[in-house]
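[1] Okay, sequence plus prediction incoming.
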Amino acid sequence: MLHIGCHLSNSKGYLHMGEEALSIGGDTFAFFTRNPRGGSAKPIDPADAKALMDLMERNGFAKIVAHAPYTLNLCSDREEAREFARNTMADDLARMEYTPGNYYNFHPGSHMKQGPEVAIEMISDALNGMLAKDMTTTVLLETMAGKGTEVGRSFEELAEIIDRVELKERMGVCLDTCHVYDAGYDIVNDLDSVVDRFDSVVGLGRLKAVHINDSKNPFCSHKDRHEKIGQGSIGLDAFSRIVNHPAFRDKPFILETPQEDMAGYAREISMLRGCVRD
């Protein structure tokens, strides 16, 4: 079964997001924990969060994927920026316990010319300071396209971060199809080899979720510009292979494609479900 949804706005609360996901044929979704550019988060209504969890159970939802703000950078060259990122993520992880057992995804950050090794140490140190044995959330590192000084452009960089985290059982990876293709992993012509590489470097047990997006740019461009499914350089045939691959079949797929309205996501969900082979 294909578990698929899209990014939804949390402006009207948790239950509304679950109902909106159902309305477009989804059985999972992603949402920003707060404004994607940072800032304070609105208070959580525990009854609203509980209502979402009940709806998810009744409708067979996969795990949902919360997304940290884009502005967080645990490996910034400025201490005040690193402190802001640590404080925000710690607050987000506390808030995630209102919807226990789900995923919290974040971009590893940009090393700002300090070098990836310095950044990897900063990121893992920060995670060691905020992960706890009694938390129920799994924190996901997102695969990145490699633009500028981004960390996470290779499976090896993600593995290095996880290797330095003490509570490894609380760590996973969210694979973004646009990002890995732009980073130089050929999921169009050699998907099996990419999966094997991920397994040998990171381990398929760490793969928890997939951001499913086409790319506006060609292979290995390091650009990170998402396109609608089937309208970019990855193409629908490749996505059909991805949603049917045994490494991905049971994972929540999250669309982050550029759409004018929710009807666009509904069309893509229907199209990708139509690609699934029993």
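    Happy to help now that I have it.

[2] From now on I want contacts and neighbour counts done on CA atoms only, so please keep to that.
    Fine.

[3] which stretches of the stretch 51-200 of the chain form helices?
    Listed in chain order, the helices of the stretch 51-200 of the chain (DSSP state H, counting those that start in this stretch) span 79-96, 116-130, 155-163, 177-183, 191-201.

[4] How far away from the center of its chain is stretch 252-261?
    Remark: stretch 252-261 is offset 12 Å from the chain centroid, using CA atoms, centre = their mean, to the nearest Å.

[5] which parts of that stretch are buried?
    Within stretch 252-261, the residues that count as buried by 16 or more other CA atoms under 10 Å are 252-257.

[6] Can I get the helices of the stretch 51-200 of the chain in a markdown table including mean neighbour count and distance to Thr33?
    Formatted as a markdown table, the helices of the stretch 51-200 of the chain follow (neighbours: other CA atoms under 10 Å; distance: least, CA to CA, whole Å):
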| stretch | mean neighbour count | distance to Thr33 |
| --- | --- | --- |
| helix 79-96 | 18 | 7 |
| helix 116-130 | 19 | 17 |
| helix 155-163 | 20 | 23 |
| helix 177-183 | 27 | 22 |
| helix 191-201 | 16 | 28 |
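
[7] Next up, a structure to set beside the first:
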Amino acid sequence: MKDKFIIGAHQSMDEGFEGLFNYSVEADSNTFQFFMRNPRGSKAKEFDYKDADKLKELLSENNFGKILCHAPYTLNPCSDKEYVREFAFEVMEDDLKRMEYFAGNLYNFHPGSHLKQGIDYAVEEISKLLNNILFEDMNTTVLLETMSGKGTEVGSKFEELKMIIDRVNLKDKLGVCLDTCHVYDAGYNIVDDLDGVLKEFDRIVGLDKLKAIHLNDSKNPMGSHKDRHEEIGKGSIGIDAFKNIINHPKLRNLPFYLETPLDNLGHREEIELLKSLRGE
């Protein structure tokens, strides 16, 4: 039996949980990513259980893949300021409580920036946060996102992700989301040596920890450490590389989420292109 291509785009919460599903159908997708709250703030609307129940019903009826909630960009779990670290804890704890209502899905966050405090300091603070918010019977998998390495960003090297995971008690609740733009900008050659990059990831972190892919082209060359997303096939990664990524036997069964600079109709065109590259 042919495996299912799980592909979607980042969607707006402007029209609530049911709206997330409707936007996804409009984009011809079978999953989506979203922010539970303002991505550059902290406020979240009161949780609407009726709306949430409707989304759960629609996801089940339409055989959607795992949905992914993204933590706000404002969070920095390894800040040099205690109140910033506490803010990250409070927001992530609340997001995860909400995500448990949609059991069995994903929650992704940026590991943060150590602000010249050093990687050892950052790893200690990030793992401390995870040990405080992960719990035994949770059904949501929390993902560390691979980063581009701009400034003092943590997570641009597979070794840094491994250092965090090693210090987390409930490792089975933790995984990695690989962002194609980020890893390319970080210096991993997914264009000419995808097999080599995956082999290195497997050796350091373990492919069993890879749970999702952010599918983004890059406006900058490999190793630039810039993190500027481009439309699929229009950046320095290129269409052939994306064909290889979505069809790779070690990746093709993962959920893929677009974060490219397009509106919903633009994402529909990208998804149609990617489906054609999968032969669908």
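    In hand now; what should we look at? Just so it is clear, the model here is predicted, and its values are computed rather than measured.

[8] related to what we said a few turns ago, sort out for me which of the buried residues of stretch 252-261 of the first structure are in strands.
    Of these, the ones assigned to strands by DSSP state E are 252-255.

[9] Among those residues, which one sits closest to Asp190 of the first structure?
    Phe253 (20.2 Å; CA to CA).

[10] any idea how far Asn87 of the first structure is from Pro258 of the first structure?
    According to CA to CA, to the nearest Å, Asn87 of the first structure stands 31 Å off from Pro258 of the first structure.

[11] To clarify, my last question referred to Lys50 of the first structure.
    From Lys50 of the first structure to Pro258 of the first structure the distance is 31 Å (CA to CA).

[12] Which parts of the stretch 1-150 of the first structure are strands?
    Here the stretch 1-150 of the first structure has its strands, by DSSP state E, counting those that start in this stretch, at 3-8, 30-32, 65-67, 103-106, 138-142.

[13] Span of stretch 181-199 of the first structure from start to end?
    Stretch 181-199 of the first structure has an end-to-end distance of 17 Å (criterion: CA to CA).

[14] try stretch 169-186 of the first structure
    Length of stretch 169-186 of the first structure, first residue to last, CA to CA: 29 Å.

[15] ok, and what's touching it?
    Residues from elsewhere that reach stretch 169-186 of the first structure (CA atoms under 8 Å, 6 or more residues apart in numbering): 105, 131, 137-146, 153-154, 162, 187, 194, 206-215, 217-226, 234.

[16] again, but for stretch 17-30 of the first structure
    With CA under 8 Å, 6+ apart, stretch 17-30 of the first structure has contacts from 3-10, 52, 55-56, 59-67, 252-254, 262-263, 265-266, 269-270.

[17] Swap in 7 Å and give it another go.
    With contacts defined as CA atoms under 7 Å, 6 or more residues apart in numbering, stretch 17-30 of the first structure is touched by 3-8, 10, 52, 55, 60-67, 252, 254, 266, 269.

[18] Tell me which residue of the second structure matches up with Met112 of the first structure.
    Mapped onto the second structure by TM-score structural alignment, Met112 of the first structure lines up with Leu115.

[19] cool, Asp77 of the first structure as well?
    Matched by TM-score structural alignment, Asp77 of the first structure corresponds to Asp80 in the second structure.

[20] Could you count how many residues lie near that match?
    By other CA atoms under 10 Å, the residues close to Asp80 of the second structure number 17.

[21] Against Val151 of the first structure, how distant is the residue lying closest to Cys75 of the first structure once chain neighbours are set aside?
    Leaving aside its chain neighbours, Cys75 of the first structure sits nearest to Ala119 (4.9 Å; criterion: CA to CA, 6 or more residues apart in numbering). Using CA to CA, we find Ala119 of the first structure at a distance of 7 Å from Val151 of the first structure.

[22] so what's the aligned partner of Pro255 of the second structure in the first structure up against?
    Alignment note (TM-score structural alignment): Pro255 of the second structure maps to Pro252 of the first structure. By CA under 7 Å, 6+ apart, the contact set of Pro252 of the first structure is 3-4, 28, 62-63, 209-210.
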